[in-house]
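# need the 3D shape of this:
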Amino acid sequence: MNLSTKSLMACIAALCMESASAQTIAFAPQREAWLHKAAENMPRLIETEKRPCRVVVSRPDSLAFQGWTMDEAGDMASLYGESFKARREAIVDFGEHTTGYFSFSVDTDTDSDAPLRFRLTFAEVPSELNTPFDPYPGSLSRAWLQDEVVTVMRLPAEVTVPRRVAFRYVKIEMLAHSSFDFRITDMRCRAVTSASGEVPALAPGTDPRIRRIHDVGLATLRECMQTVYEDGPKRDQRLWIGDLYLESLANALTFRNHALTRRCLYLLAALADEEGWLHATVYEYPTPHPQQHQHTMDYSLLYGVTLCEYLQATGDRSTAEDLWPVVVRQIEFARTYLRDDVYDMDKKPGWWLVFDWKDDLDRHASVQGLMTFAIERSYELARMLGREAEVKHWPGLVKAMKTASRKTFFDKKTGLVHSGPDRQVSHLSQVWMILSGTLSAEEGARALKTVLADPTACYPGSPYAYHYLIEAMIRCGMAEEAREKLMAYWGGMIDRGADTFWEVYDPNDDFKSPYGFFPINSYCHAWSCTPVYFIHKYKDIFQR
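This next block holds a predicted model:
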């Protein structure tokens, strides 16, 4: 699918609306070409027909994740062969997480004298079928929840839900009927993904638990690889920079569908704001456009790191040269928030910092470390492109920021990084000072071992944050501890029934939600796929 010239020009015009002249728009001459390149790299979606494998019933279980489990209640042949009018409802299990378009047939042997009406509810985990959606208490749109009412006017009929859904379980309930009898048959899903290619096999002696984590991580990545790297196939269904970075790392070592990464990099660049600052998230439809005023400094800084990793993985110098000015713009914009080489948290902009789903996390030390890390990795990109002279001040800035970081955040007596006015000790503060090279490997190992053993330290609340924790542990030579942490954290989701990894997982709180209602959480989420990255990149640690 290619964007028409008309659509491209409409998108460019929208970006220019608030300015007197396109000359005031950063990257104005390049944007149309970038959108064309994004369109040229639109992947073909691969379609696979999937069918439910069994009928199940929900059962309360205090030991199960969120209090519910599924028990087998028959095979599909028995469901298809009996009266659904008598049955009234059923839950079917597809046996795996599935993203696509659901269909079913309704058959009768007599005249149908009135319409039928059904409610379909699609669930990634059992609790979604057993938690009332209304009155809805969540902070995100109620429409993200996957329940649909379908009216069937004439029989026999084949019904396809027009909305793409992400699920493992489907509950179908009869809401309205007449005197005639009927059957529900032929349930199926036209599953879609852009993931393709043969994934390198794991070493024969790889631990079975690592293998299972790898398989679930791979399924997570596959489901989120659509026409962009989606945040989650159930909810949001759009591109975010933070997810792009982690998904592209995982993809580069597994499916190696590099055109998808290239498409996402071009989309983000073409849809930057008027000053050239990247929006954290962009939409594809009806034409590509950004979510206006949705900026996150930590995400925009990761764009250059993503491009650097992309160039290293592909050797695609042309794309890196094209997008190099965008990287420079992110760094130079972030520099305006430095005061005495320390990130100024008092300069209140119209944006936010992600890092983790943790309201109690003080992010000052983390953003200081991430910015240092991003500048250093972006300078590595400059060297690869032979553009060091254009940013010759960056190495000195990195050195100055590390010195200022040690003075501002690091306590030599305790060996810990502290953040904020209350001198909070958190896992992520240590992590980002390690990844930035502000702490040595020895200092980092000491700091991590201390906070990991401290029950009062602010611990990570999402797989996104745990990714960086694992990376920091490996950087500090804590290979065995990293292996154990990956197996415990992502393995903990599997122990709770996960067949794809979740947006939010706190081993201490199965009902945690950033949105005030746990069924709105994404139970297949892009930033959770990175065990496959670690398992393939660090074979000596994980493939044994």
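# rest of the way, CA atoms for contacts and neighbours
Will do.
# helix or strand right after whichever strand or helix holds residue 309?
Here residue 309, judged by DSSP states H and E, is contained in helix 297-314. The element immediately downstream of helix 297-314 (helix or strand, assigned by DSSP H and E) is helix 317-335.
# tell me which residues are up against that following helix.
262, 266, 269, 276-278, 297, 300-301, 303-304, 307-308, 311, 371, 375, 378, 385 (Cα atoms under 8 Å, 6 or more residues apart in numbering).
# repeat that with 6 Å
Outside helix 317-335, the residues that touch it by Cα atoms under 6 Å, 6 or more residues apart in numbering are residue 304.
# how about the longest helix along the chain: buried residues?
As assigned by DSSP state H, the longest helix anywhere in the chain is helix 364-385. Under the neighbour-count criterion of 16 or more other Cα atoms under 10 Å, helix 364-385 has 364-382, 384-385 buried.
# quick one on the thing from earlier: could you check the angle the helix holding residue 309 makes with helix 364-385?
Orientation check (axes from the mean of the first three to the mean of the last three Cα atoms, to 10 degrees): helix 297-314 against helix 364-385 gives 30 degrees.
# now helix 297-314 and helix 317-335, what's the angle there?
Using the same axes, to 10 degrees: helix 297-314 against helix 317-335 is 160 degrees.
# which other helices and strands does helix 297-314 contact?
Judged by 3 or more Cα pairs under 6 Å, 6 or more residues apart in numbering; DSSP states H and E, helix 297-314 is in contact with helix 241-252, helix 364-385.
# can you do 7 Å?
When contacts are defined as 3 or more Cα pairs under 7 Å, 6 or more residues apart in numbering; DSSP states H and E, helix 297-314 packs onto helix 241-252, helix 317-335, helix 364-385.
# to compare against the first, here's another:
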Amino acid sequence: MNSFACRKTYLPVRRIVWSSNCDGSRFLNKEQCQCSFHCDHDTLLPAGSALLLDFGTELAGGAAIVTRTGGRCRLRFGESASEAMGNPDQTHAIHDTELLLPAFGTFEYGTTGFRFLRIDAIEELKLQNILAISLEYSVDECGSFECSDPRLNQIWKTARRTVRLCMGNYLFDGAKRDRLVWMGDLYPELKSVIAAYGCHEILPRSLDFVRDDTPLPATMNNITSYSLWWIICQSEYFRASGNLEYLREQQSYLRGLAEQFTSYIDSTGAEQLPPRRFLDWPSNDDAVAMHAGLQGLMAFAFRRGAELAAALDDRQLLELCRSNVARLAGHRPACEENKTAAALQILGGIADRSETLLASPGKNISTFGGAFVLDAMAELGKIPEGLQLIRTYWGAMIDRGATTFWEDFNLDWLENSGRIDELTPPGMRDLHADYGNYCYKGLRHSLCHGWASAPCFWLSETLSGIRFTRPGRSELTASPRLAGLEWMRIGVPTPRGTILVEQEAGKAPEITVPEGVRLAPQEAGS
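As a prediction, this is how the structure comes out:
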């Protein structure tokens, strides 16, 4: 049973984007969710009329229609204005449907991610209101981030909201599409949840769901490399929670997984993962980049496996993981220009690919691979470069109307394209419908994807300069990094409470720790 509660909120229309043969202005900022007997509350929608409504921000939930007279209508949900005006994809949730509305009632429909709603009156309707229904599970926002750069503050909050809307009964990949537990995608999502909400119970629940759904030798989500991410995510969760009892429950599966993946390393130390092979979508058709990235990913996973084995005092597993890291380090395939591959080789400790990683800032990355690029930048100490990447790449989505971050994005898409919160002007490209590839072509593209939330955890982790020296975040050192900022204030969750890191330029940092957390002496910030 799920033990955390879901909060249901009715939200009014904030803007009428477009209308045809009707006036929806009476719906604006109107919070009425119960039908009234008095006809002076009615808005007439003649048959054939239509409205495009904007609720102001991405939501997870559905719509409530308060009706005086019954009749048929068509509803279309959209994460962009153009999606609600088009033919939305129906995968994972229904986004385009015809409904029979009751007389004198409030009809509720939908469980998806959206910001816009188009309603078409198939028959004449007398409506009293149209509202969005926001469904969010109650969480404690124990993590925080604020600094002197308003753009970074907005990006952090947008990243937090992105992963927040993907927190359902499990940690989903997308609020609209990919309402599933994808193991590889969980890495940035899990880290963002920890940064914003601490060790929430949704994390072990999601990790256990994928484990239980994947008896060995099957691989998670039918993607071979995704089982490696389970090891890495287990290490991230153990670092944050210190829950050794939970980790012991994973020991048998972890050993079986390590033994299975040992067989995927050949005599030269090269990874030989069987199909289905996957790194990230931009690398999907590039066998060279995929091999380079998977080589780094395997080393990264076995490094983290060794960390878990040490905590479990499992010496046989520890030796196996360490031996595999050494074997994999003996084969260092070229990454060419692929930054995801370069980042994973850095994180795996098998090669210094900083030249590839830092070339052409903002280019050759994806919203998923960007998480590893940022992590690798932190490993190299390239903090100002990471901040600028966040401002440029994730900030560009906000500049075009995003209130959550997208399944994928390319800076090249910005040329002669419109905003997602407006109808695309003639002669310009539709930023949602005209772009995307693979599983995210056109309107199928998710504009609220948890794997895109990396700035949430990276800004908190990297600028706070906290290094936890014990699982469970009970002991730490801290060397805050302003990296050119004038000031910052960061809340970092632990199982014992929130650590507060504060610093102003030219002053020593102030670190406040909760009871039960030990702070070793720290260095002054930059």
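# can you pull the TM-score for these?
Taking TM-score structural alignment, normalised by the length of structure 2 as the basis, the two superposed chains have a TM-score of 0.76; 434 aligned residues with a Cα RMSD of 2.7 Å.
# rewinding a little: residue 219 of structure 1 is nearest to which of the helices and strands packed on helix 297-314 of structure 1?
helix 241-252 (11.7 Å; Cα to Cα).
# which bit of structure 2 covers the very next helix or strand once past that closest one?
Next along the chain after helix 241-252 of structure 1, taking DSSP H and E as the criterion, comes helix 258-270. Aligned by TM-score structural alignment, helix 258-270 of structure 1 falls on residues 200-212 of structure 2.
# what sits up against that stretch?
170-171, 181, 190, 220 (Cα atoms under 7 Å, 6 or more residues apart in numbering).
# among these, name the ones in strands.
With strands taken from DSSP state E, there is no overlap with these.
# ok, so of those residues, who is nearest residue 72 of structure 2?
Nearest to residue 72 of structure 2 among these, with distances taken as Cα to Cα, is residue 170, at 34.2 Å.
# so how far is residue 450 of structure 2 from the closest one?
Distance from residue 170 of structure 2 to residue 450 of structure 2, counting by Cα to Cα, to the nearest Å: 12 Å.
# now do residue 160 of structure 2
Using Cα to Cα, we find residue 160 of structure 2 at a distance of 9 Å from residue 450 of structure 2.
# ok, these two, which is more surrounded?
Higher neighbour count among residue 160 of structure 2 and residue 450: residue 450, with 37 against 28, using other Cα atoms under 10 Å.
# contacting residues for the more buried one?
So residue 450 of structure 2 contacts 162-163, 166, 173-174, 189 (Cα under 7 Å, 6+ apart).
# start and end residues in structure 2 for the longest helix of structure 1, please.
Counting by TM-score structural alignment, helix 364-385 of structure 1 pairs with residues 291-312 of structure 2.
# what lines up with residue 355 of structure 1 in structure 2?
Using TM-score structural alignment, residue 355 of structure 1 sits opposite residue 280 in structure 2.
# counting neighbours, what do you get for its match?
Neighbour count of residue 280 of structure 2, defined by other Cα under 10 Å: 19.
# same deal with residue 71 of structure 1?
Neighbour tally, residue 71 of structure 1, other Cα under 10 Å: 11.
# my read is it is in a helix, agree?
No. With DSSP: H, G, I helix; E, B strand; the rest coil as the criterion, residue 71 of structure 1 is assigned strand and is not in a helix.
# quick one: residues contacting it.
56-58.
# relative to residue 183 of structure 1, which of those is nearest.
residue 56 (17.7 Å).
# quick one: secondary structure of that closest one?
Strictly by three-state DSSP, residue 56 of structure 1 counts as strand.
# from residue 70 of structure 1, how far out is it?
6 Å.
# check residue 527 of structure 1 too.
With Cα to Cα as the criterion, residue 527 of structure 1 and residue 70 of structure 1 are 27 Å apart.
# look at the two and report which has more neighbours.
Counted by other Cα under 10 Å, residue 527 of structure 1 and residue 70 do not tie: residue 527 has more neighbours, with 30 against 19.
# can you find the partner of the more buried one in structure 2?
The alignment partner of residue 527 of structure 1 in structure 2, by TM-score structural alignment, is residue 451.
# so its match sits in a strand?
No. Assessed with three-state DSSP, residue 451 of structure 2 is helix; it does not lie in a strand.
# ok, it to residue 190 of structure 2 distance?
Per Cα to Cα, residue 451 of structure 2 is found 9 Å from residue 190 of structure 2.
# any idea how many residues pack against residue 42 of structure 1?
Residue 42 of structure 1: 20 neighbours (other Cα under 10 Å).
# ditto for residue 43 of structure 2
Residue 43 of structure 2: 20 neighbours (other Cα under 10 Å).
# give the equivalent position in structure 1 for it.
With TM-score structural alignment as the criterion, residue 43 of structure 2 lines up with residue 82 in structure 1.
# dump the residue contacts of that match.
Counted by Cα under 7 Å, 6+ apart, residue 82 of structure 1 has contacts residue 183.
# how far apart are stretch 89-105 of structure 1 and its match in structure 2?
Comparison of stretch 89-105 of structure 1 with structure 2 after fitting gives an average deviation of 1.3 Å (mean Cα distance after the TM-score superposition for structure 1).
# which of the residues in that stretch are buried?
The neighbour-count check on stretch 89-105 of structure 1 (16+ other Cα under 10 Å) flags 90-94, 96-103, 105 as buried.
# what residues does that stretch touch?
51-57, 124, 157-174, 184-192, 223, 233, 499-500.
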